[in-house]
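Colleague: A structural model of the following input is requested.
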Amino acid sequence: MDELQRICISLFGCMAVLLSAVNAFSPNVDSEFTFLLPAARTECFYQTAIHNGSIEIEYQVIAGAGMDVDFSVISPQGIHLISEFRRSDGVHMVEPTEAGDYQICFDNTFSRFSEKMVFFEVIMDNQANDVGVDDEWAGLGEPESLLEYKLEDIRETMDSVHRRLERSRQMQTVLRAFEARDRNLLEDNLWRVSFWSCVNLLVMLSVALTQVYTVRRLFDDKRRVCS
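Modeller: Okay, the predicted model is just below:
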């Protein structure tokens, strides 16, 4: 019975991951994603965009030897808009966008043994949606006053609060990625320091024992007195 429950939980977990992956890159939705890029592999993601919008892409390598990947963005027409090589992070803006699927690729083929953990965020800004929201606000009516506030003032205030909250969320996500990257760097550096400290200690002990042995050999009189 316990085995059956574990299998059911695993299936539900897989379904949740698939649904989140599908929703993460749906059009008109900001998304962030962290994935493991194997050695000698290339991973590409697709983001749907509308005409005359904008896409902001920010990425960071948060774990892996070298902390670097190759990055590229390809337009729906197959044109390489952005290409970077052996970079650990970057921020890029594509505007105005074409209608179609943009290809976001991370390349680790130059590394034969080391896998990389990559975090990236896609921020969508669609002017058509903003216009639709404005039309909805405009169609609510034309009251002279609403609790001594104009409808336009309320809309501007709510839009400002929404933008600031969204920007705060994005900054917190980026700071978490920076924290994970710094932690991995510290752990990697700690391992290196510990390893080379042990090597230096072994070398010092070997040198000390060699010196003691050499000095004792110098004072060791091997001559024998014949009777």
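
Colleague: okay, CA-based contacts and neighbour counts for the rest of this
Modeller: Will do.

Colleague: which residues in this structure form strands?
Modeller: Residue ranges of the strands in the chain, as given by DSSP state E, are 31-37, 42-49, 54-63, 69-74, 80-87, 89-94, 100-107, 116-125.

Colleague: one more, so I can put them side by side:
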Amino acid sequence: MLLSVQLLVALIMVYLGLSCFLLHVFVVFGTELTFELPDNDKQCFYEELEKDVKFDIDFQVIAGGNYDVDSFVTDPQNNVLYNEQKKQYDSFSHTTAMKGVYKVCFSNEFSTFTDKTVYLDFRHGDEEPIIQTMTGPVALTQMESSCVSIHEILKVVADSQTWYRLREAHDRKS
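Modeller: Below is the predicted model of the structure:
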């Protein structure tokens, strides 16, 4: 009897682990990077995106001068979607209207002697589960609901860790 209870507990743990893994494999692409932006310079990043894809950009200057940069985003036809001057940090979200290469640029051309360190987080795509049965409204088991809750909380923890890491890097430089 004890062996069958232990086996049952082991099977439940395996099921819970697999459920958590399969429920939270999503098709979201992202890039997080920190780069140096020399004085009197501009640096651009390019991403090819399909039509009707949502993308999000977050950036923060974590070192250098007044902690500010100029930034802009253009679509494949070179239309300006976002343009801000001397920002220390900002966020921008957009859903693409056409397929093509989108450009995200940061400029430090106004600075004559101060390099900047910039953190960039670029995410695109929808959080769609790979399991096709989970695409519509579905009744979840208690274990699946727990996995979803854990996943959401872990996303908040990861975002908080990034925020604290950036704040610590910013404070260390100032």
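
Colleague: can you calculate the TM-score here?
Modeller: Overlay of the two chains. TM-score (TM-score structural alignment, normalised by the length of structure 2): 0.72; 145 aligned residues with a Cα RMSD of 2.5 Å.

Colleague: picking that back up, would you format the strands of structure 1 as CSV with distance to Ile9 of structure 1 included?
Modeller: As requested, the strands of structure 1 are arranged in CSV below (distance: least, Cα to Cα, whole Å):
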stretch, distance to Ile9 of structure 1
strand 31-37, 22
strand 42-49, 28
strand 54-63, 29
strand 69-74, 35
strand 80-87, 39
strand 89-94, 36
strand 100-107, 32
strand 116-125, 26
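
Colleague: so which of these is nearest Asn200 of structure 1?
Modeller: strand 54-63 (27.3 Å; Cα to Cα).

Colleague: list the buried residues of the closest one.
Modeller: For strand 54-63 of structure 1, the neighbour count (16 or more other Cα atoms under 10 Å) marks 54-55, 57-63 as buried.

Colleague: surely Asp56 of structure 2 and His124 touch.
Modeller: Yes. Counting by Cα atoms under 8 Å, Asp56 of structure 2 does reach His124; the two are 6.3 Å apart.

Colleague: so which of the strands of structure 1 gets nearest Ser197 of structure 1?
Modeller: Across these, closest to Ser197 of structure 1 is strand 54-63 (Cα to Cα), at 23.5 Å.

Colleague: report the separation between Val174 of structure 1 and Ser88 of structure 1.
Modeller: Counting by Cα to Cα, to the nearest Å, the gap between Val174 of structure 1 and Ser88 of structure 1 amounts to 14 Å.

Colleague: show me the contacts for Arg112 of structure 1.
Modeller: 39-40 (Cα atoms under 8 Å, 6 or more residues apart in numbering).

Colleague: how near is it to Glu95 of structure 1?
Modeller: On the measure of Cα to Cα, Arg112 of structure 1 and Glu95 of structure 1 end up 35 Å apart.

Colleague: before we move on, what about His51 of structure 1?
Modeller: 10 Å.

Colleague: what does Ala16 of structure 1 give?
Modeller: Counting by Cα to Cα, the gap from Ala16 of structure 1 to Glu95 of structure 1 is 33 Å.

Colleague: how many neighbours does the residue nearest to Asp126 of structure 2 when sequence neighbours are not counted have?
Modeller: Nearest non-adjacent residue to Asp126 of structure 2, counting by Cα to Cα, 6 or more residues apart in numbering: Val28, 5.8 Å away. If you count neighbours by other Cα atoms under 10 Å, Val28 of structure 2 ends up with 13.

Colleague: Val28 of structure 2 is in contact with His124, isn't it?
Modeller: Yes. Counting by Cα under 8 Å, His124 is a contact partner of Val28 of structure 2 at 6.2 Å.

Colleague: so what sits against both of those two?
Modeller: With Cα under 8 Å, 6+ apart, Val28 of structure 2 and His124 have no common neighbours.

Colleague: grab the longest helix from structure 1 for me.
Modeller: What stands out as the longest helix in structure 1, according to DSSP state H, is helix 151-218.

Colleague: quick check: angle from that helix to strand 54-63?
Modeller: Between the axes of helix 151-218 of structure 1 and strand 54-63, defined by axes from the mean of the first three to the mean of the last three Cα atoms, to 10 degrees, the angle is 20 degrees.

Colleague: please identify the buried residues of stretch 45-55 of structure 2?
Modeller: For stretch 45-55 of structure 2, burial by neighbour count (16+ other Cα under 10 Å) applies to 49, 54-55.

Colleague: Asp182 of structure 1 matches what in structure 2?
Modeller: When structure 2 is aligned by TM-score structural alignment, Asp182 of structure 1 is paired with Asp171.

Colleague: Gly65 of structure 2 matches what in structure 1?
Modeller: Gly65 of structure 2 maps onto Ala65 in structure 1, by TM-score structural alignment.

Colleague: and stretch 115-133 of structure 1, end to end?
Modeller: End-to-end for stretch 115-133 of structure 1, by Cα to Cα: 44 Å.
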